[in-house]
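S.K.: just the structure for this:
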Amino acid sequence: MSESTKRKLASIFEEDIRSLKHNHFTMIEGGYMRSMLGCSIEEEHKFAEQWDELTVDKYMGDGGKYRFRRYGQFVKAAKSSFLQLLPHEPYVQSKEINYLNGGIERIFDPLTEFFVQSPVLERTLLLLADLYDKTLGCKNDWNIRLHPYRVRTTPNQLGLPAPEGLHRDGVTFIASMMLQRINAIGGVTTLTDNKRKRLASIELKNRFDIVLANDAETLHDVSSVMPASTSGSGYRDVLVIAFTLLDSQL
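M.R.: The predicted model follows:
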């Protein structure tokens, strides 16, 4: 990577920090994310293939069978440059946070071993930890919850990435990163402030396009997904990444 490219990426990184501080959200285009991560095309493809291993979400309050996912957690300590995978456990949200699917223990299949060990994942999480630390002005201990999603759609079935509507997740920072869209349109992210005034509408189109937001200062929704062509089904693959500050120092 040339020095001029390094300077440009550093400038973009600083712009994202300023945007998170002052606007409470930012969006990084996939091409810049790809350069920052520095992974090979083969590593990218193998990581994206893990979305074929997702299993149906059996806990949809609307009865839908259009969403596929897995779930897992890491810890990133302030004093460490490594990620620690936590033991698998159910995912729980309160009804106040998620009126549709909250209030129960949802037991999703764990992340695959290949997913957990992917250099794409490791570099993404470490990059975000660094960005969030610099946004807050200090190094922090983080709990990181990972939600790889596939939302399927057919000519007879819309896919709903956020069936609960405009909401927050009860975390510190929330991010959604595009992996791929196959014969699918829609899935536009809307961000508002706490008074529900629209801040931005962002469509993640390309691999590694990512939108990040301060979850306490914003609400978000994602519009329905439908086939780009009426002749077949389609799907939208994203990785939702939730960072939550930990009180205790690890």
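S.K.: please count neighbours and contacts with C-alpha atoms only from this point.
M.R.: OK.
S.K.: list the buried residues for stretch 62-75?
M.R.: 64, 66, 67, 68, 69, 70, 71, 72, 73, 74, 75 (16 or more other C-alpha atoms under 10 Å).
S.K.: burial check on residue 141, number of neighbours?
M.R.: Residues lying near residue 141 (other C-alpha atoms under 10 Å) number 21.
S.K.: correct me, but it touches residue 78?
M.R.: Yes. Counting by C-alpha atoms under 8 Å, residue 141 does reach residue 78; the two are 4.8 Å apart.
S.K.: coming back round to it: how about JSON lines for the buried residues of stretch 62-75, with secondary structure and distance to residue 56 added?
M.R.: Compiled in JSON lines, these are given as follows (DSSP: H, G, I helix; E, B strand; the rest coil; distance: C-alpha to C-alpha, whole Å):
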{"residue": "64", "secondary structure": "coil", "distance to residue 56": "10"}
{"residue": "66", "secondary structure": "coil", "distance to residue 56": "8"}
{"residue": "67", "secondary structure": "strand", "distance to residue 56": "6"}
{"residue": "68", "secondary structure": "strand", "distance to residue 56": "4"}
{"residue": "69", "secondary structure": "strand", "distance to residue 56": "6"}
{"residue": "70", "secondary structure": "coil", "distance to residue 56": "9"}
{"residue": "71", "secondary structure": "strand", "distance to residue 56": "12"}
{"residue": "72", "secondary structure": "strand", "distance to residue 56": "16"}
{"residue": "73", "secondary structure": "strand", "distance to residue 56": "19"}
{"residue": "74", "secondary structure": "strand", "distance to residue 56": "23"}
{"residue": "75", "secondary structure": "strand", "distance to residue 56": "26"}
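S.K.: let's see this one next to it:
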Amino acid sequence: MSDPIRPYARFTVPPLSDDAMREFDTLPLDPYTGGSQRYRRFSQFRLWYEGDDWRTERLPHRPFIQSRQYNGVVGGVRREFEPIRFDPTPQVAAGARAAWLEQDRLYQINVHQVRVITSTDIKGIAVPEGPHRDGHDFVMNAIFSRHNITGGVSQLMPTGGGPCFFEDVLQPQEAIVMADDRMWHHATDILPAGPGPGHRDIMIVSFNAWERRRYGEEFERRLGALNHEPVPA
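M.R.: Predicted coordinates:
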């Protein structure tokens, strides 16, 4: 990540516990993504470096909101998700190390646990908004399962589009973290590789310096004003 020409890193994340992996089977349906069929939980955390590693503290649960500037599909919508039911600190810490986050700063992070499914009747849309950036300092995508699928190719490209400078299939326990303000990212749709349904299980983590946090009543009020909509506290 310190290389200015390659502001991203591909790396290995610690495996999730068996109990955490089983949580993917229990994810509630995400009702906000239109034609795609995906399942999701979402939580937000405070992140800091202490002793010899990164630590997290879960923040009080709030809805997930993005600006329309970054998400033309559901930007401005208060999306209500159930919270994640395991501790993602080892995986988050691996992403923080790969991104070379400054150890003397406090960060706020969003963590999404997502399953995208596909079958002969269901199109496995990996990224409903298409190539995009999310307006964060860094974004990490970590893969934990690819079951009976093809596709799901991770792509990084110049802001505004253009030929990919990174394009590959991340395998389980692989992740990529990127400087979000310096590129667009995307993943191609998934298709079943054989009879029966398939799925791709991922964890998406966004990192923001605490002073630029995407969390809390003040952030939600500012975003509501930006979208010219009342956003309740």
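S.K.: can you calculate the TM-score here?
M.R.: After superposition, the two chains reach a TM-score (TM-score structural alignment, normalised by the length of the second structure) of 0.82; 209 aligned residues with a C-alpha RMSD of 2.0 Å.
S.K.: which of the buried residues of stretch 62-75 of the first structure lies closest to residue 197 of the first structure?
M.R.: Closest to residue 197 of the first structure out of the buried residues of stretch 62-75 of the first structure is residue 67 (28.4 Å), distances taken as C-alpha to C-alpha.
S.K.: could you check how far the closest residue to the closest one other than its chain neighbours is from residue 202 of the first structure?
M.R.: Once flanking residues are discounted, residue 67 of the first structure sits nearest to residue 151: 4.6 Å by C-alpha to C-alpha, 6 or more residues apart in numbering. As judged by C-alpha to C-alpha, to the nearest Å, residue 151 of the first structure and residue 202 of the first structure stand 18 Å apart.
S.K.: swap in residue 165 of the first structure?
M.R.: 16 Å.
S.K.: could I get the buried residues of stretch 62-75 of the first structure as TSV with distance to residue 155 of the first structure?
M.R.: TSV is the format used below for the buried residues of stretch 62-75 of the first structure (distance: C-alpha to C-alpha, whole Å):
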residue	distance to residue 155 of the first structure
64	15
66	13
67	16
68	18
69	22
70	25
71	28
72	32
73	35
74	38
75	41
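S.K.: report the two of those residues separated the most.
M.R.: Pairwise over the buried residues of stretch 62-75 of the first structure, using C-alpha to C-alpha, the maximum falls at 64 and 75, 31.8 Å.
S.K.: all helices for the second structure, in order.
M.R.: Taking DSSP state H, the helices of the second structure run over residues 18-23, 89-98, 217-226.
S.K.: nearest to residue 5 of the second structure, out of the ones you listed?
M.R.: helix 89-98 (15.7 Å).
S.K.: list the buried residues for the closest one?
M.R.: Result for helix 89-98 of the second structure [16+ other C-alpha under 10 Å]: buried residues 89, 90, 91, 92, 93, 94, 95, 96, 98.
S.K.: same question for stretch 226-246 of the first structure.
M.R.: Quick answer for stretch 226-246 of the first structure (16+ other C-alpha under 10 Å): 226-228, 233-244.
S.K.: show me where the second structure has strands.
M.R.: 8-12, 38-50, 53-58, 107-118, 138-147, 149-151, 154-157, 166-168, 174-179, 184-187, 190-192, 198-209 (DSSP state E).
S.K.: just send those back as a markdown table, with distance to residue 21 of the second structure too.
M.R.: Listed next are the strands of the second structure as a markdown table, based on distance: least, C-alpha to C-alpha, whole Å:
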| stretch | distance to residue 21 of the second structure |
| --- | --- |
| strand 8-12 | 17 |
| strand 38-50 | 13 |
| strand 53-58 | 20 |
| strand 107-118 | 10 |
| strand 138-147 | 8 |
| strand 149-151 | 18 |
| strand 154-157 | 21 |
| strand 166-168 | 24 |
| strand 174-179 | 15 |
| strand 184-187 | 22 |
| strand 190-192 | 20 |
| strand 198-209 | 9 |
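S.K.: for those strands, which one sits closest to residue 72 of the second structure?
M.R.: Going by C-alpha to C-alpha, the one of the strands of the second structure nearest residue 72 of the second structure is strand 184-187, 14.3 Å.
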